[in-house]
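Novice: No letters, just coordinates:
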């Protein structure tokens, strides 16, 4: 069973529908004490980093997610949810994140259209990672974001995309992973990535 975290800033409807299409059991969860009943967690998110962290802290979800990740069970952050996994963000001031991955969330540099919105190709960096099973370099996924992650360690970068310069798209450290784009809105490629995560939750992938 996958838990989909509800802290008031997630696009839960489309993500839930994607899991239903895949046939994987899930529950939307807003109570931190319920997290231990799940084999994996999805952390969605739409909006500002600081607001999201405050919402999580208000209900104790931040510490609960960290404890869950430390137990070795899979966690996947999507869009803002991926950014929250990192150390800090400079969005509207400096804010601490969950600290599950080292790195900083920064604003796009130069004269690029913000938000970065639309379909972009994945440039795969670690083809053999189980989260990328069945995904080929150059496949398209759907992005909507104004800030992006500057990873601290390149071994955590699974894929990036080109938006005038390389932009982090998929990250992983152990069982903790993140996708800057919306897999639930990214057609067959996104569904495949969600399926790979669901299999990881079942213990099929290592």
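Specialist: Okay, I see it. Model, not experiment: these values are computed from the prediction.
Novice: Please count neighbours and contacts with C-alpha atoms only from this point.
Specialist: Fine.
Novice: how about the strands of this structure, start to end?
Specialist: In the chain, the strands defined using DSSP state E lie at 2-5, 26-29, 40-43, 75-78, 86-89, 95-96, 101-107, 116-121, 123-124, 140-145, 147-151, 157-162, 166-173, 176-179.
Novice: Comparison target below:
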């Protein structure tokens, strides 16, 4: 690695969409590093926890790599932290996906699975894969990483489970699928987390990364 200061540590636990996240960061002018090295993570100006796959396997790998406390320590530092898709769910205490598994326990709440509809003519499937809208709730998106995104914008989703935070005021966007309206983005202090994939959501998703760049610049001043 060169001497340039790392803007964003993309946490690598060997089962996530790392390179698309890395490409999005670079596109908006950030300097990212994909890493599982605690010193690189803790030395970065911001950190991203991406994720695609099963909750239990992800937590096993995070523990094997000794990253649980690293993630908690980074969040405790007050620097910007972003969770994406499974990376959002891993912040919660527990998931029942393929058995009962403990999460990081940083955000209070629970995780539920979508209930598939019985009417096959509707052709609605679990997991949700594809485009869906996000809708502002609570105080709106000013001062969040969604600040540059229009209300009711389409984002790209791939998931079977959704989160239900204990704190209702931390939800900043909701999305509806199979008749369930759920939290698709949350903001708690320095934590911003999304059920959708900003890096796969076109120009609107890139606005999330631009807002992260602006937040990093503001914190670094």
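Specialist: Thanks, I have it. Please read all numbers here as calculations on a predicted model, not as lab measurements.
Novice: How close are the two chains, by TM-score?
Specialist: Laid over one another, the chains give 0.94 as their TM-score (TM-score structural alignment, normalised by the length of the first structure), with 205 aligned residues with a CA RMSD of 1.5 Å.
Novice: Could you save the strands of the first structure as JSON lines and add columns showing distance to residue 204 of the first structure?
Specialist: Converted to JSON lines, the strands of the first structure look like this (distance: least, CA to CA, whole Å):
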{"stretch": "strand 2-5", "distance to residue 204 of the first structure": "14"}
{"stretch": "strand 26-29", "distance to residue 204 of the first structure": "17"}
{"stretch": "strand 40-43", "distance to residue 204 of the first structure": "13"}
{"stretch": "strand 75-78", "distance to residue 204 of the first structure": "15"}
{"stretch": "strand 86-89", "distance to residue 204 of the first structure": "26"}
{"stretch": "strand 95-96", "distance to residue 204 of the first structure": "33"}
{"stretch": "strand 101-107", "distance to residue 204 of the first structure": "24"}
{"stretch": "strand 116-121", "distance to residue 204 of the first structure": "27"}
{"stretch": "strand 123-124", "distance to residue 204 of the first structure": "22"}
{"stretch": "strand 140-145", "distance to residue 204 of the first structure": "24"}
{"stretch": "strand 147-151", "distance to residue 204 of the first structure": "28"}
{"stretch": "strand 157-162", "distance to residue 204 of the first structure": "20"}
{"stretch": "strand 166-173", "distance to residue 204 of the first structure": "17"}
{"stretch": "strand 176-179", "distance to residue 204 of the first structure": "16"}
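Novice: May I have the residues that are in contact with the equivalent of residue 89 of the first structure over in the second structure?
Specialist: Matched to the second structure by TM-score structural alignment, residue 89 of the first structure sits across from residue 95. Residue 95 of the second structure is in contact with 55-56, 101-103, 110-112, counting by CA atoms under 8 Å, 6 or more residues apart in numbering.
Novice: What of residue 131 of the first structure?
Specialist: Contact analysis of residue 131 of the first structure by CA under 8 Å, 6+ apart lists 193, 196-197, 200.
Novice: Quick check: closest non-adjacent residue to residue 146 of the first structure.
Specialist: Spatial nearest neighbour of residue 146 of the first structure, excluding adjacent residues (CA to CA, 6 or more residues apart in numbering): residue 115 at 4.3 Å.
Novice: The one you found - how many residues pack around it?
Specialist: Neighbours of residue 115 of the first structure under the rule other CA atoms under 10 Å: 13.
Novice: Equivalent analysis for residue 100 of the second structure, please.
Specialist: There are 11 residues near residue 100 of the second structure, going by other CA under 10 Å.
Novice: didn't it look like it was pressed against residue 110?
Specialist: No: Residue 100 of the second structure is beyond contact range of residue 110, at 11.9 Å (criterion: CA atoms under 8 Å).
Novice: Just give me the residues shared between the contact sets of these two.
Specialist: Contacts common to residue 100 of the second structure and residue 110, judged by CA under 8 Å, 6+ apart, are residue 94.
Novice: what does residue 74 of the first structure align to in the second structure?
Specialist: By TM-score structural alignment, residue 74 of the first structure lines up with residue 80 in the second structure.
Novice: Highest neighbour count among the contacts of residue 131 of the first structure?
Specialist: Top of these by neighbour count (other CA under 10 Å): residue 197, with 26 neighbours.
Novice: looking at the alignment, what does residue 69 of the second structure pair up with in the first structure?
Specialist: So, by TM-score structural alignment, residue 69 of the second structure is matched to residue 63.
Novice: same question but for residue 146 of the second structure, I mixed them up
Specialist: Counting by TM-score structural alignment, the partner of residue 146 of the second structure is residue 132.
Novice: distance of that match from residue 30 of the first structure?
Specialist: 29 Å (CA to CA, to the nearest Å).
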